[in-house]
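Asker: Sequence plus predicted model, see below.
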Amino acid sequence: MSRCTAPVRGHSSAAAAAACPACRNRYGSRSRSYSYSSSYSSGSSYNGSSRTYSDSSRAGGSGSSKSVSKPRWAKTGSSLVYTTNEVASLTPVREVIEKKASEQPDLRDVFLCHAWDDRKESAKQLHDFLEAAGVKVWFSEKDLGLGVPMMRAIDKGLANSKVGLVLVTPALLSRLPKEGVADKELSTLLAGNRLIPIVHNTTYEALRDVSPMLASRSGLDTSEDTLEIVAEKIAELVAI
């Protein structure tokens, strides 16, 4: 029968314990068990039908989780990922789109509401991404004719679009308190489930300080997705 060497050699290290004829098997079993347990608990996991995704490899090492869901209007084979909050906020808008499409099939898909200062930059970028994805967009830079009063043109755009997108930027936040054109557009869109806020280069907290009513409407956020991905989600939403 093997005798433990600890009284003579000591077990001050893992190597010493492994070299002991009496203890090596017990040490090896503990090591294998620990290794298996550690590897099993690390990495990523999905949980339940809402597919809660946990990733411990994110920046900072603290890990984060996000519940994702597939909306009923998603295309077969679509690679777009939606949060459960996005699906909840977009579902009533989708119902309006379906109703409008059956009653007024000639309507444009979306009206893009934006601050005047964004017309050649972020608003133009979003417009181009939307059109590239096949979305029919009412956009002030191409739909406002010379000599046509802006308010009249905007009213026409709203009346001829299924839903509205509000590009929430620092420029829009500075304009809202002045009760300009953007404020009129928002009041019309807020009357029904025809509004999708798109927060870009700002936060919902900043929006809440300026327009609590608009901030109460969840939408899409470019801190989560790029403008191009946002446009692809809109394209999927309006496709009938």
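Answerer: That came through, no problem.
Asker: going forward, measure contacts and count neighbours with C-alpha atoms only.
Answerer: OK.
Asker: Grab the longest strand from this protein for me.
Answerer: Longest strand in the chain, counting residues (DSSP state E): strand 161-168.
Asker: distance between it and the chain's centre?
Answerer: Relative to its parent chain, strand 161-168 has a centroid offset of 17 Å by Cα atoms, centre = their mean, to the nearest Å.
Asker: same for the helix or strand hosting Ala16, what does it pack against?
Answerer: Here Ala16 sits within helix 14-19, counting by DSSP states H and E. When contacts are defined as 3 or more Cα pairs under 8 Å, 6 or more residues apart in numbering; DSSP states H and E, helix 14-19 sits against helix 24-41.
Asker: Would you map the helices across this protein?
Answerer: 6-9, 14-19, 24-41, 84-103, 122-132, 140-143, 150-159, 170-175, 181-189, 204-210, 212-215, 227-238 (DSSP state H).
Asker: Ok, which of the ones you listed comes nearest Ser69?
Answerer: Closest of the helices of the chain to Ser69 is helix 84-103, at 5.3 Å (criterion: Cα to Cα).
Asker: wait, doesn't Thr169 sit right on Ala206?
Answerer: No - if you go by Cα atoms under 8 Å, Thr169 and Ala206 don't touch, sitting 9.8 Å apart.
Asker: more crowded one of these two?
Answerer: Set side by side, Thr169 and Ala206 show more neighbours around Thr169, with 23 against 14, by other Cα atoms under 10 Å.
Asker: How much space separates that one from Ser216?
Answerer: Going from Thr169 to Ser216 by Cα to Cα, to the nearest Å gives 16 Å.
Asker: Okay, one more to line up with it:
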Amino acid sequence: MSNVKQIFESDMSTTLTIEKFLRVQGASFDERIPFRVHYDLNAGVMFISVYLEEKFSNSIDQLVADITRNIEFIAQPDPVAVDSVILPGDKTLPSGYGITVENSDKVNIIVRPQDGKNINLSTLPFSGRIFLYTEFDCSISPNVLSILDKATVRPRIRGITYAKKRAQKMLPKAFISHDSRDKGEIARPLANALQTIGCPVWYDEYSMQVGDSLRDSIEKGLKETQYCILLLSPNFLSKGGWPKREYDSAFTREIIEDRNLILPIWHNVTAEDVYEYSPILADRIGLNSGLGIDEIARKLLLKIEQDA
């Protein structure tokens, strides 16, 4: 799967999304193109995203014009043409909201906010924004842009160049080494906090897919990231296995590159505990989990960006 397709399928995860298909016809094609209708439950508006394969590179003006002409069809959540309904992630659904999806001869979606009246998605206004995810770089002609402007349609193109720049920004900057028993208490919250403030990290739950080689994935993460964040806990210090291997690999890389890349976080451990595990590691200045997840993430980001 290309980066553009991945971005199209993963973007807008905070919205309630309906997948549909629109038939488009041209001199050299007669296709059904996938698009998504996104309902922002906080802002109370709807917008659209469309994925276009490379074969449409010479037909962007016609396709955008076709999409604009079919806005009324696209905007409705209830036709039989609905392919699937994607609910917002459980961490992004506004507090107090409930959603009812009725699917008989047509799809009907009712949003039930705790602080107001029920909302039928068909009543939400179109914001005018259309995101075009394209497997090619392109621009829309001035004539078509003039037509779109009159229809209050504002397209945003996200093509190959956009995908490359975005991928570069999202390369993991640090590897989080931890004991699996510490995921819920510190590892996952720290990974989320770092991602939120713009510091992508290699964290097994987010960086590995079903079927991946554990060894290959971990070694790749340790080699390609700038730093290794060690979550030193009683669980980490008492267990061999992968945490010990990750520490050994990071320490070996420090020797080879002649620089400090291990960033320790002390979580319910003492200097004596760490010294018993590794005298060299006990001499390394670290952060204490008592600072709180957000403050730890902020300090780690400052360190990582300072040395970038």
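Answerer: Cool, the structure landed. In this text, all values refer to a predicted model and were calculated from it rather than measured experimentally.
Asker: After superposition, what's the TM-score here?
Answerer: For these two chains in superposition, a TM-score of 0.51 is obtained (TM-score structural alignment, normalised by the length of structure 1); 133 aligned residues with a Cα RMSD of 1.9 Å.
Asker: list the contacts for Ser221 of structure 2?
Answerer: Just to correct that, residue 221 of structure 2 is Gly rather than Ser. Contact analysis of Gly221 of structure 2 by Cα atoms under 8 Å, 6 or more residues apart in numbering lists 175, 202.
Asker: What residue in structure 1 is paired with it?
Answerer: Taking TM-score structural alignment, Gly221 of structure 2 has Gly157 as its aligned residue in structure 1.
Asker: do Gly211 of structure 2 as well
Answerer: Aligned by TM-score structural alignment, Gly211 of structure 2 pairs with Gly147 of structure 1.
Asker: excluding its backbone neighbours, what's nearest the counterpart of Glu131 of structure 1 in structure 2?
Answerer: Matched by TM-score structural alignment, Glu131 of structure 1 corresponds to Gln195 in structure 2. Of all residues not flanking Gln195 of structure 2 in the chain, Val201 sits nearest, at 6.9 Å (Cα to Cα, 6 or more residues apart in numbering).
Asker: Spit out the contact partners of that neighbour.
Answerer: Listed by Cα under 8 Å, 6+ apart, the contact partners of Val201 of structure 2 are 171-176, 191, 194-195.
Asker: Considering those, which are maintained in structure 1?
Answerer: Retained in structure 1 by both residues aligned by TM-score structural alignment, their matches' Cα atoms under 8 Å are the following of the contacts of Val201 of structure 2: 172-176, 191, 194-195.
Asker: Neighbour count and distance to Val45 of structure 2 for those - can I get that in a markdown table?
Answerer: Shown next, in a markdown table, are those (neighbours: other Cα atoms under 10 Å; distance: Cα to Cα, whole Å):
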| residue | neighbour count | distance to Val45 of structure 2 |
| --- | --- | --- |
| Pro172 | 20 | 33 |
| Lys173 | 21 | 35 |
| Ala174 | 27 | 37 |
| Phe175 | 27 | 38 |
| Ile176 | 24 | 38 |
| Ala191 | 24 | 31 |
| Leu194 | 21 | 30 |
| Gln195 | 15 | 27 |
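Asker: Make a markdown table from these and add distance to Asn143 of structure 2 to it.
Answerer: Shown next, in a markdown table, are the kept ones among the contacts of Val201 of structure 2 (distance: Cα to Cα, whole Å):
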| residue | distance to Asn143 of structure 2 |
| --- | --- |
| Pro172 | 42 |
| Lys173 | 44 |
| Ala174 | 47 |
| Phe175 | 49 |
| Ile176 | 51 |
| Ala191 | 47 |
| Leu194 | 44 |
| Gln195 | 41 |
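Asker: quick check, nearest of those to Arg156 of structure 2?
Answerer: Gln195 (24.7 Å).
Asker: any idea how far that closest one lies from Lys169 of structure 2?
Answerer: Taking Cα to Cα as the measure, Gln195 of structure 2 falls 12 Å from Lys169 of structure 2.
Asker: Likewise for Val269 of structure 2?
Answerer: Taken as Cα to Cα, the span from Val269 of structure 2 to Lys169 of structure 2 is 34 Å.
Asker: Which one of the two is surrounded by more residues?
Answerer: Neighbour tally, Val269 of structure 2 and Lys169, criterion other Cα under 10 Å: the higher count belongs to Val269, 17 against 13.
Asker: The more buried one: what's its closest spatial neighbour, skipping adjacent residues?
Answerer: Of all residues not flanking Val269 of structure 2 in the chain, Ser233 sits nearest, at 5.9 Å (Cα to Cα, 6+ apart).
Asker: for Val68 of structure 1, same thing?
Answerer: Using Cα to Cα, 6+ apart and skipping residues adjacent in sequence, the residue nearest Val68 of structure 1 is Thr83, 4.2 Å away.
Asker: Many thanks, have a good one.
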